[in-house]
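Engineer: sharing a sequence plus its predicted fold:
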Amino acid sequence: MRLNVNGETREVDVAPDMPLLWVLREELNLPGTRYGCGVAQCGACTVHIDGQAMRSCQMPVGDLEGAEITTVEGLGEAGTLHALQQAWITHQVAQCGYCQSGQIMQAADLLSTTPNPTDEDIDFAMSGNLCRCGTYPRIRAAIHAAARALEG
């Protein structure tokens, strides 16, 4: 089947019920999308499908032919970090870093619909993305910084 991943058409020969997460990681060598819980509850596997944040661990790849899939590797422009990725670095958000690609993808979805979010907007949008290290205040600060960067 053909998939549009990060703006490129990619062909994979996998069972249609294989979760997108494993296609990205094992077949397309895009390891930024992480396995967390496997039941779409933690957010570590968040990617964008047609511009919306979705959990890839429960998304059968057979349902995605023709969809535009964006992973954390495809979020910025070639050779340039997305404003969220830069804000994550500037605000030293990551501690262990495991959940952060999912956090960034969820935050990008938030900023696409709410370009100047309040703390409450951020807390609500990010509530399904878990961070065992508890970097939530830094996540919020980085989202605010990215929102300002994207405005200017």
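Structural biologist: Received, thanks.
Engineer: when you work out contacts or count neighbours from here on, use the C-alpha atoms and nothing else.
Structural biologist: Will do.
Engineer: checking residue 9 next. Helix, strand or coil?
Structural biologist: For residue 9, the secondary structure call by DSSP: H, G, I helix; E, B strand; the rest coil comes out as strand.
Engineer: any idea how far it lies from residue 68?
Structural biologist: 9 Å (C-alpha to C-alpha, to the nearest Å).
Engineer: overlap in contacts, those two.
Structural biologist: Listed as contacting both residue 9 and residue 68 by C-alpha atoms under 8 Å, 6 or more residues apart in numbering are residue 3.
Engineer: more neighbours: those two, which one.
Structural biologist: Neighbour totals were compared for residue 9 and residue 68, and residue 68 leads with 18 against 11 (other C-alpha atoms under 10 Å).
Engineer: that one is in contact with residue 5, isn't it?
Structural biologist: Yes. The pair residue 68 / residue 5 is scored as a contact, 6.3 Å apart, by C-alpha atoms under 8 Å.
Engineer: another one to put next to it:
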Amino acid sequence: MEETRLAVYGVTGFVVLVTLVSGPLVGAVDLTQEPRGCTAQIGSGTADVSVESLPDSATISKGQFGAETYYLEVPDGSVRATNVSGQPILSYTISIPELSRSAGPTLFLCTHQSARQQLSIQRLTIDESELDADSYDASLTLLLRGDGEEITVREQSITVEVQR
């Protein structure tokens, strides 16, 4: 019984000691890890961005189960970001002026990330009553923002086909 009590007091004492030594009052030991994410200010820095692939077209197709909802689907693209400094912003957007719609992701580039970046636009819902043509002209835009500058990496026109 005495050994059990001694073990409990020993473990409790150790936990209290480590808590005090590493706590904010004493701070003699830091048991935390350095943050692994980007620590630079968002929108600072720059990068060299080259386009590997961007889609030539997109589709608007009808939803399932007789729904009157259509979905804009854009194939994925990819870029290569090298010589990244700071944390520049890369935005990828599809814009369809006739439908007053635009969508796309924003990526925050970091030095520790892979150079190859996947560009994916989530499905966008469009009501059937908005669709009065079989195809629409759209533009894909890839912008790099950093250090107060905005650089158009690529802007290209594509056709969006409506599949009824």
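Structural biologist: Thanks, I have the structure now. Because the structure is predicted, anything quoted here is derived from the model rather than measured.
Engineer: now the TM-score, please.
Structural biologist: Taking TM-score structural alignment, normalised by the length of structure 1 as the basis, the two superposed chains have a TM-score of 0.22; 65 aligned residues with a C-alpha RMSD of 5.9 Å.
Engineer: packing partners of the lengthiest helix in structure 1?
Structural biologist: When structure 1 is scanned for its longest helix (criterion: DSSP state H), the result is helix 136-151. The contact analysis (3 or more C-alpha pairs under 8 Å, 6 or more residues apart in numbering; DSSP states H and E) places helix 136-151 of structure 1 against helix 83-90, helix 119-126.
Engineer: what angle do the first one and helix 136-151 make?
Structural biologist: Between helix 83-90 of structure 1 and helix 136-151, the angle formed by their directions is 130 degrees, by axes from the mean of the first three to the mean of the last three C-alpha atoms, to 10 degrees.
Engineer: flag every buried residue along helix 83-90 of structure 1.
Structural biologist: 83-88 (16 or more other C-alpha atoms under 10 Å).
Engineer: quick one: contacts of that helix?
Structural biologist: Against helix 83-90 of structure 1 from outside (C-alpha under 8 Å, 6+ apart): 76, 94, 104, 107-108, 139, 142-143, 145-147, 149-150.
Engineer: now with 6 Å, please.
Structural biologist: Residues outside helix 83-90 of structure 1 that contact it (C-alpha atoms under 6 Å, 6 or more residues apart in numbering): 142, 146.
Engineer: one step back: in a markdown table: the buried residues of helix 83-90 of structure 1, plus distance to residue 53 of structure 1.
Structural biologist: As requested, the buried residues of helix 83-90 of structure 1 are arranged in a markdown table below (distance: C-alpha to C-alpha, whole Å):
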| residue | distance to residue 53 of structure 1 |
| --- | --- |
| 83 | 17 |
| 84 | 15 |
| 85 | 16 |
| 86 | 20 |
| 87 | 19 |
| 88 | 18 |
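Engineer: spatially, which two of those residues are the most separated?
Structural biologist: Farthest-apart pair in those is 83 and 88; separation 8.6 Å (C-alpha to C-alpha).
Engineer: what about residue 20 of structure 1, distance to residue 101 of structure 1?
Structural biologist: Distance, residue 20 of structure 1 to residue 101 of structure 1, using C-alpha to C-alpha: 15 Å.
Engineer: flag every buried residue along the longest strand seen in structure 2.
Structural biologist: Using DSSP state E, we find that the single longest strand of structure 2 is strand 149-163. For strand 149-163 of structure 2, a neighbour-count test (16+ other C-alpha under 10 Å) marks 153, 158-162 as buried.
Engineer: can I get these in CSV with distance to residue 21 of structure 2?
Structural biologist: Listed next are the buried residues of strand 149-163 of structure 2 as CSV, based on distance: C-alpha to C-alpha, whole Å:
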residue, distance to residue 21 of structure 2
153, 52
158, 62
159, 64
160, 63
161, 65
162, 66
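Engineer: and which of those is nearest residue 17 of structure 2?
Structural biologist: Among the buried residues of strand 149-163 of structure 2, and counting by C-alpha to C-alpha, the member closest to residue 17 of structure 2 is residue 153, at 55.8 Å.
Engineer: could you measure from the closest one over to residue 51 of structure 2?
Structural biologist: The value you get for residue 153 of structure 2 to residue 51 of structure 2, if C-alpha to C-alpha is used, is 8 Å.
Engineer: picking up where we left off before, got the helices and strands packed on helix 136-151 of structure 1 as CSV, with distance to residue 52 of structure 1 columns?
Structural biologist: As requested, these are exported to CSV (distance: least, C-alpha to C-alpha, whole Å):
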stretch, distance to residue 52 of structure 1
helix 83-90, 16
helix 119-126, 12
